[in-house]
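Undergrad: coords please:
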Amino acid sequence: MPMNYAKTAFLLAALTAIFVAMGAAVGGQQGMVIAFVVALAMNAFSLWNSDTMVLKMFGAEEVDERSAPEYYGLVRDLARRAELPMPRVYVMHNAQPNAFATGRSPTRAAVAASTGLLESLNRQEIAGVIAHELAHIKNRDTLTMTVAATIGGAISMLAQYLQFGMLFGGHRDERGGGGLGMIGAVLAMLVAPFAAMLVQMAISRSREYQADRMGALIAGNPRWLSSALVKIHNAAQRIPNEEAEQVPAAAHMFIINPLTGQGMDNLFSTHPNTENRIAALEALAQELARNGVDLGPDLPSNEESQRDSGPWAGPSDRGDSRGPWG
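TA: Presented below is the predicted three-dimensional model:
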């Protein structure tokens, strides 16, 4: 989509300018040149390998039809419904239920779900979540999302490094470099919020509503996704995601904000209100019902959902110790 490519170009240019400015402030003309070269290399890397980098950030492990037949099969079936190439399928070993999609194009896409999501949601709810992520791939949102996560995260970490250097002796340079620590402190305070602002400008919240709607149509029932959003939202407030907390600039990639909302985390909140998303999905379900569309099977009751806490029968029901994803 031309607009997504334009957003990506804007993001790359703006974040490159930040790097060059930081280099000039710290190292003068030489620092500016070095920063420019580093920024160019990082831009090239982010365009071609950012999906791999993001997956590594969150410790995602690739699975296939042998290692995770039911999870992999669900993704395959939904990809067919969405008329998409089969994406790579990953599992994040994280107790917080969440998921994201990445990749610069549909042919290089990947879907990642946490073990917490696979263990706490039923099959229909997981279908709603995966369909939402496939909608991001179909809309080509993942290029901008992944580049933003990679470069925005790098700038945030650099700002933290500058601040760390000031706190531990960078301002006591005996050769008159006392200004370096102060510059680092100022940059650390200014750069992270500015990088967050750029991420918010490039990643429109409207994309989540679009992916919710398209994902609901792919899955076949908007209420599957709305039920999943309720569970994920409630659990994300109780269960920390340590990997996401370390790279808050990547929070926009997840279906629900994985951050606790403490400190700088709020700057990176690019998700619309969960209640508004649920209301929009309920309105879609009612619209489809009025038009005579078959929404598929209803979700299980609360009691049934508790007995079947994962997308498939739990280990005790199967008589083995494998997780529901394998």
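Undergrad: make it CA atoms for all contacts and neighbour counts henceforth
TA: Noted.
Undergrad: quick one: the helices in the stretch 151-300 of the chain?
TA: Remark: helices assigned in the stretch 151-300 of the chain by DSSP state H, counting those that start in this stretch are 178-202, 206-219, 222-238, 242-246, 274-290.
Undergrad: the fourth one: how far from the chain's middle?
TA: The offset between the C-alpha centroid of helix 242-246 and the centroid of the whole chain comes to 12 Å, using Cα atoms, centre = their mean, to the nearest Å.
Undergrad: can you add mean neighbour count and distance to A68 and give the helices of the stretch 151-300 of the chain back as CSV?
TA: Shown next, in CSV, are the helices of the stretch 151-300 of the chain (neighbours: other Cα atoms under 10 Å; distance: least, Cα to Cα, whole Å):
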stretch, mean neighbour count, distance to A68
helix 178-202, 19, 34
helix 206-219, 22, 20
helix 222-238, 20, 21
helix 242-246, 16, 23
helix 274-290, 16, 30
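Undergrad: this one next, for a side-by-side:
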Amino acid sequence: MAGYFRTALLLAAMTALFVGIGFVIGGEQGMIIAFVVACGMNIFAWWNSDRVVLGMHNAQPIGPEEAPRLYELTAGLAGRAGLPMPALYVIHEDQPNAFATGRSPERAAVAVNTGLLDMMSEREVAGVIAHELAHIKNRDTLIMTITATLAGAIGMLAQFGFLFGGRGGDGRSNPFGPIGTILLIVLAPIAAMIVQMAISRSREYEADRIGAEITGDPRSLASALMRLEQYKQGRVNEAAEANPASAHLFIINPLSGMRMDGLFSTHPATENRVAALEQLAARIGPPPGGSTRIPAVPPRVGARRPGPWTTGGRRNPWG
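TA: Sure, this is the predicted structure:
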């Protein structure tokens, strides 16, 4: 509940920031125009976000014929989470990573990099998939769309500030004066970005927690996060570098040169996430039978490139 409360508080703060800046810089008219335009742009992006981001990363759809064991694993976890089976995609990328997208659970998709399937044990893959299903269950795509809408509207209001020349849209004097207006124009989008990043980090912690509850095995996700952080080093994700706006979707930051829980990072520090999962594991105890007990999937811990991929000519340990 703390994660939801923090997200609601941050959304309220961003809304208040938007309303206050709208009155100071653009008056009522400028605020309404900027908000309508920003909403239209972001609603269009949200409606098409799954197709856009999957195409951006050249994700290829896979079904039970191409990767039956991965499909069964995901179906078992989705059943535990009370979700419909999401569409599955594979990205032929050596950097281990994964993300979920889609505007609703019925339209959701989970994409995994081949690097993740090559390097992770089945228990760890289960932890990663459960984390992505938690994002779907929490409707985090909707939450991030709302924050993007508000952040975009604040940025547009800042542009209106230049057009209005330090006066509100209704002709009244700006109480901050010319210098105050310039500072507000510069600092307001930065403040909005900080709040947006804080919301994104909050949702990652919440997805870790709920994903661990889905598997009943927090340490499987903790182990996966440590290995993902380790194995991403030296493996550049070209598609993510070319499209950094999609970085917040991934389970770990796919961009190079950003390895700290900094002010502008979309992800918490991996060691902080692992520590939180270890605390959760200590509270709930070991999983029954010492495993995630996903039905219909035989154990294959430590598998690495044992079989051919049937899509794209790559090798598939999950076929």
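Undergrad: what does the TM-score come to for these two?
TA: The TM-score (TM-score structural alignment, normalised by the length of structure 2) is 0.68; 278 aligned residues with a Cα RMSD of 4.4 Å.
Undergrad: in CSV: the helices of the stretch 151-300 of structure 1, plus distance to I18 of structure 1.
TA: Output for the helices of the stretch 151-300 of structure 1, formatted as CSV (distance: least, Cα to Cα, whole Å):
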stretch, distance to I18 of structure 1
helix 178-202, 8
helix 206-219, 26
helix 222-238, 32
helix 242-246, 21
helix 274-290, 32
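Undergrad: how about those helices, which one is nearest T16 of structure 1?
TA: Of all those, helix 178-202 sits nearest to T16 of structure 1, with 10.9 Å by Cα to Cα.
Undergrad: still on that earlier bit, closest one to L143 of structure 1 among the helices of the stretch 151-300 of structure 1?
TA: Within the helices of the stretch 151-300 of structure 1, the stretch nearest L143 of structure 1 is helix 178-202; the backing value is 11.2 Å (Cα to Cα).
Undergrad: of the helices of the stretch 151-300 of structure 1, which is nearest P297 of structure 1?
TA: helix 222-238 (9.6 Å).
Undergrad: so the closest one matches what in structure 2?
TA: Here helix 222-238 of structure 1 aligns to structure 2 at residues 218-234, judged by TM-score structural alignment.
Undergrad: next one: stretch 67-82 of structure 1
TA: Aligned by TM-score structural alignment, stretch 67-82 of structure 1 corresponds to residues 66-81 of structure 2.
Undergrad: what sits closest to the residue nearest to the spatial centre of structure 2 if chain neighbours are left out?
TA: Closest residue to the average C-alpha location of structure 2: L249 at 3.0 Å, with Cα atoms, centre = their mean. Of all residues not flanking L249 of structure 2 in the chain, F99 sits nearest, at 5.5 Å (Cα to Cα, 6 or more residues apart in numbering).
Undergrad: where does that neighbour land in three-state SS?
TA: Under DSSP: H, G, I helix; E, B strand; the rest coil, the three-state class of F99 of structure 2 is strand.
Undergrad: do R66 of structure 1 as well
TA: Going by three-state DSSP: R66 of structure 1 is coil.
Undergrad: which residue in structure 1 aligns with the residue nearest to the centre of structure 2?
TA: Match for L249 of structure 2 (TM-score structural alignment): M253.
Undergrad: contacting residues for its match?
TA: 100-102, 145-146, 149 (Cα atoms under 8 Å, 6 or more residues apart in numbering).
Undergrad: 10 Å - rerun?
TA: M253 of structure 1 makes contact with 54, 99-102, 133, 136, 141-142, 144-146, 148-149, 203, 270-271 under the criterion Cα atoms under 10 Å, 6 or more residues apart in numbering.
Undergrad: wait, a strand at N94 of structure 1?
TA: No - with three-state DSSP as the criterion, N94 of structure 1 is coil rather than part of a strand.
Undergrad: what is the burial count for it?
TA: Using other Cα atoms under 10 Å, N94 of structure 1 has 20 neighbouring residues.
Undergrad: wait, isn't I284 of structure 2 in contact with T215?
TA: No - the criterion here is Cα atoms under 10 Å, and I284 of structure 2 misses it with T215 at 11.8 Å.
Undergrad: picking up where we left off before, and the contacts of M253 of structure 1, which of them are buried?
TA: 54, 99-102, 133, 136, 141-142, 144-146, 148-149, 203, 270-271 (16 or more other Cα atoms under 10 Å).
Undergrad: in which helix or strand would I find L157 of structure 2?
TA: Per DSSP states H and E, L157 of structure 2 falls inside helix 140-164.
Undergrad: just the buried residues of that helix, please?
TA: Neighbour-count burial for helix 140-164 of structure 2 flags 140-161, 164 (criterion: 16+ other Cα under 10 Å).
Undergrad: go on, stretch 80-94 of structure 1?
TA: Applying 16+ other Cα under 10 Å to stretch 80-94 of structure 1 flags 82, 84, 86-92, 94 as buried.
Undergrad: in strands, which of the residues you listed fall?
TA: 88-92 (DSSP state E).
Undergrad: quick one: which of the residues you listed is nearest L167 of structure 1?
TA: Nearest to L167 of structure 1 out of these is M92 (Cα to Cα; 34.2 Å).
Undergrad: quick one: contacts for that closest one?
TA: By Cα under 10 Å, 6+ apart, M92 of structure 1 lies in contact with 55-56, 58-62, 98-99, 112-117.
Undergrad: what's the answer for A249 of structure 1, then?
TA: 148-157, 192, 195-196, 199-200, 265, 267-270.
Undergrad: quick one: the spatially closest residue to L255 of structure 2 that is not a sequence neighbour and G30 of structure 2, what's the gap?
TA: Among residues not flanking L255 of structure 2 along the chain, E241 sits closest, at 5.9 Å (Cα to Cα, 6+ apart). Distance, E241 of structure 2 to G30 of structure 2, by Cα to Cα, to the nearest Å: 35 Å.
Undergrad: picking up where we left off before, in JSON lines: the buried residues of stretch 80-94 of structure 1, plus distance to V26 of structure 1.
TA: As requested, these are exported to JSON lines (distance: Cα to Cα, whole Å):
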{"residue": "A82", "distance to V26 of structure 1": "49"}
{"residue": "L84", "distance to V26 of structure 1": "47"}
{"residue": "M86", "distance to V26 of structure 1": "46"}
{"residue": "P87", "distance to V26 of structure 1": "43"}
{"residue": "R88", "distance to V26 of structure 1": "41"}
{"residue": "V89", "distance to V26 of structure 1": "42"}
{"residue": "Y90", "distance to V26 of structure 1": "40"}
{"residue": "V91", "distance to V26 of structure 1": "41"}
{"residue": "M92", "distance to V26 of structure 1": "38"}
{"residue": "N94", "distance to V26 of structure 1": "38"}
